[in-house]
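Asker: Pasting the sequence and the predicted model now:
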Amino acid sequence: MLSLNPHTKSNEQQIVLHVDMDSFFASVEVREKPELAGLPVVVGADPKRGKGRGVVCTCSYEAREYGIHSAMPVSQAYKLCPDAAFLPVNIRLYVQVSDNVMEIMKGFAGKFQQYSIDEAFLVPGPDIKSFEEAALCALRIKDEIKRQERITCSVGVGPNKLIAKIASKFQKPDGLTIVRPENVQDFVFPLDVSKIPGIGQKTTEALKLMGITRVEELANCDIQRLTERFGKMGLWLKQAAHGLDFSEIKESEGAVKSISRSSTFKENTNDPVKIAGYLELLAESVHKSLVKHQFLYKVVTIRVRYDDFSTYTRSKTIPVWTSDIFVIKRTAMQLLSEFIGRQKIRLVGVGVSRLRERDARQTLITDFT
């Protein structure tokens, strides 16, 4: 299941990756507040010393050791661990980090589907033809997210979305689990039925009343018995228990709002040449994505994070719609000049927004702006 078999012939098989950020909101908060590293962190409503009325949005793995979990009343979480750091939800920050993470993943994807703010499915590009190569691709994704955003993720690799999603949660946090087609039943059969995405608490309890608690028991259950109890869902339960999933990767709907790239220096620096060099490489990566998706942009934005983790953004609106890489570089450098020489910089980023699809009639105009 987890070993790499060099004899696996998977060039004709679908390979799906599911990338799931680890305790996403809490991880971002710890990144912004390093003094919280290793401590129980709870993101959600104010507990008001045990009298708060909201719920826990997410919590760190340290907090989970006290029995705290998502959707738990925050008053109960306070009683379980009154010394935890209780933080309010900063959704704007999480969305920005999510956008950055999704852009990283898209760079490795042939097909991409964002599933939520902190998880996504992808089919790797055509150069990935085996599960061995997919494992290396998953490691590169993990490394790139950790390098650029300083948070971790867990990745599941499987022959379909269902197995990849189950696998991504198998070795959290910071895990990587590979499940090849020939090992699917060995992987899923020992699991509790609640581990199958889509089987909630009510269905789990209903199956338990039927004497079914493990996936293998569900797989061996008579289909007629399942359909009598669950209707059409009975067939899906039977298929899922056998690790079957025929759903496709659906490209995320809705217009792309922005394209951005960022990079964290290995060592904080105030060297203007080094900083400018990084910014130029990031601009080229942004432009490559623009060309791939045939977008024009109207706004250029940079992001700067100093060594004390204070973070600033600056934007400039361009007079005309364009796809010109030199406009990105020139504008980014102009915006960056404000921050050079003040103190050491930890991270720089550049992005474009106000996007629209290129019109063929605009090609000559935009390419030479």
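Answerer: That came in fine, so what should we check first?
Asker: Only C-alpha atoms from now on, for both contacts and neighbour counts.
Answerer: Fine.
Asker: Provide the count of other residues in contact range of residue 93.
Answerer: 14 (other Cα atoms under 10 Å).
Asker: Doesn't it belong to a helix?
Answerer: Yes: when classified by DSSP: H, G, I helix; E, B strand; the rest coil, residue 93 is found to be part of a helix.
Asker: show me the contacts for residue 299.
Answerer: The neighbourhood of residue 299, defined by Cα atoms under 8 Å, 6 or more residues apart in numbering, consists of 315, 316, 317, 318, 352, 353, 354.
Asker: helices or strands up against the top helix by length along the chain?
Answerer: Longest helix in the chain, counting residues (DSSP state H): helix 272-293. Packed against helix 272-293 by the contact rule (3 or more Cα pairs under 8 Å, 6 or more residues apart in numbering; DSSP states H and E) you find strand 258-269, helix 325-336, strand 345-353.
Asker: Buried by neighbour count: which residues of the first one qualify?
Answerer: Along strand 258-269, the positions that meet the burial threshold by neighbour count (16 or more other Cα atoms under 10 Å) are 258, 259, 260, 261, 262, 263, 264, 265, 269.
Asker: and the second one, how far is that from residue 141?
Answerer: Remark: distance between residue 259 and residue 141 (Cα to Cα, to the nearest Å) = 18 Å.
Asker: Now do the host helix or strand of residue 120: everything it contacts.
Answerer: Counting by DSSP states H and E, the element that carries residue 120 is strand 119-124. Outside of strand 119-124, the residues within contact range by Cα under 8 Å, 6+ apart are 14-21, 102, 105-106, 108-115, 134, 137, 161, 249.
Asker: Please compare the first structure with the one that follows:
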Amino acid sequence: MRKILHIDMDAFYASVEQRDDPTLRGKPVVVAWRGSRSVVCAASYEARKFGVRSAMPAVRAERLCPDAIFVPPDFTRYKAVSRQVREIFLRHTDLVEPLSLDEAYLDVTAPKIASPSATATAEAIRAQIREETALTASAGVAPNKFLAKIASDWNKPDGLFVIKPSQVEAFLEPLAVSRIPGVGKVMEKKLADLGIDTVGQLRGFAREELEARFGSFGGRLHARARGIDEREVEPNQPVQSISAEDTFERDLLLEELTPAILRIAEKAWAATRKTERVGHTVVLKLKTAQFRILTRSFTPDAPPTSLQEFTAIALALRDRVDLPASTRYRLVGVGLSGFREADESAGQHGLFAFEAPPDQA
């Protein structure tokens, strides 16, 4: 039986800003550049009360919270704090799987420092983070990654939640299916159409039926509904790709995709800012109404260094789709791949003059 922790720093970027500038404490802080093409990197809990969330367009955040204080992100500083936190994790276990600058899975089944329980280890880590960084973190303790991630969000901010093996079934029974990773708005509606709103209701469906309706994801739904997740904590797994995608309520023509590409590119770009590695290849994914999947990619001479560059390439890739103009699309995704360590890309500095990518597969 594994003992897994999911540690998640609370409103990380915004909390670092409030820690370093006492005048920001207790105020609604939004970490983002101002402008119509900017996206929120993080929001303090004071700003979240107004509905401001990460990956949200900055102009919308400003409408929701007119008194918000906008602070431009300082990723060098955030990465330095992230390294401090990582060093604390490694005191307790070598099995640390970072997900981003502000969260990680830890396997503490056999901790390096003697501890009476996984819960005690989580408490020790949280105390050390508070003492050494003056920041807070929330933790989830559970038998697997799926449950630990849900648990870490249960008592945020600055909280701890434990799901013991004997409690898994009772905990999952009333849980909304939207809490299962991968269940977005569209999938939530499809499940609701089947009369499935909770994990307990999902449990009543056989694996075969779920797979027939949702393919391999149906199998994952069946397993998660039973609290099953056999994935191991994998240390030193570098980020290879980051993307975001969305399925539309109605199928759209290619020429109608611009607003969706802009929105999804903002979300994907915000996610790429949470890793220390640098992505080089922009990828556009489309799925037609007939479920045909197309991808287009382009690797510029230097990696994109701004949302504007990233979005411009994504839009240019859309123009390389050569299906009939009457083709309709049900999904679009935008992402970055070809990630390398930052020092490998050090020679590729400065903004490049963007040109439409050539017609390459």
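Answerer: Now that the structure is in, tell me what you want to look at. None of the values given here were measured: they were computed from a predicted structure.
Asker: quick one on the thing from earlier: of the contacts of strand 119-124 of structure 1, just the buried ones, PyMOL syntax please.
Answerer: Of the contacts of strand 119-124 of structure 1, the buried ones go into a single PyMOL selection, burial set by 16+ other Cα under 10 Å:
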select buried, resi 14+15+16+17+18+19+20+21+102+105+106+108+109+111+112+113+114+115+134+137+161+249
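Asker: Quick test: name the residue nearest the centre of structure 2.
Answerer: Note on structure 2: the residue nearest the mean C-alpha position is residue 271, at 6.0 Å, using Cα atoms, centre = their mean.
Asker: my guess is that residue contacts residue 264, does it?
Answerer: No: using Cα atoms under 8 Å, residue 271 of structure 2 makes no contact with residue 264, being 10.8 Å away.
Asker: So what does residue 46 of structure 1 match up with in structure 2?
Answerer: Aligned by TM-score structural alignment, residue 46 of structure 1 pairs with residue 34 of structure 2.
Asker: roughly how far is the helix or strand just after the longest helix of structure 1 from the heart of the chain?
Answerer: For helix 272-293 of structure 1, the succeeding helix or strand toward the C-terminus, using DSSP H and E, is strand 295-306. Here strand 295-306 of structure 1 shows a centroid-to-chain-centroid distance of 21 Å under the convention Cα atoms, centre = their mean, to the nearest Å.
Asker: Number of residues surrounding the closest residue in space to residue 357 of structure 1 that isn't next to it in sequence?
Answerer: Closest residue to residue 357 of structure 1 in three dimensions, ignoring its sequence neighbours and counting by Cα to Cα, 6 or more residues apart in numbering: residue 295, at 4.5 Å. The number of residues packed around residue 295 of structure 1, counting by other Cα under 10 Å, is 22.
Asker: pretty sure residue 295 of structure 1 is touching residue 356, no?
Answerer: Yes: using Cα under 8 Å, residue 295 of structure 1 makes contact with residue 356 at a distance of 5.5 Å.
Asker: Pull the contacting residues for the residue nearest to the centre of structure 2.
Answerer: The contact partners of residue 271 of structure 2, taken as Cα under 8 Å, 6+ apart, are 55, 242, 243.
Asker: Same question for residue 227 of structure 1.
Answerer: By Cα under 8 Å, 6+ apart, the contact list for residue 227 of structure 1 reads 233, 234, 235.
Asker: Looking for the alignment partner of it in structure 2.
Answerer: When structure 2 is aligned by TM-score structural alignment, the residue opposite residue 227 of structure 1 is residue 211.
Asker: Just give the number of residues close to the aligned partner of residue 222 of structure 2 in structure 1.
Answerer: Matched across to structure 1, residue 222 of structure 2 falls on residue 238, judged by TM-score structural alignment. Using other Cα under 10 Å as the criterion, residue 238 of structure 1 is surrounded by 20 other residues.
Asker: three-state assignment of residue 238 of structure 1?
Answerer: Using three-state DSSP, the structure places residue 238 of structure 1 in helix.
Asker: so who does the closest residue to it other than its chain neighbours touch?
Answerer: Nearest residue to residue 238 of structure 1 in three dimensions, chain neighbours excluded: residue 219, at 5.5 Å (Cα to Cα, 6+ apart). For residue 219 of structure 1, the contact set (Cα under 8 Å, 6+ apart) comprises 189, 238, 239, 241, 242.
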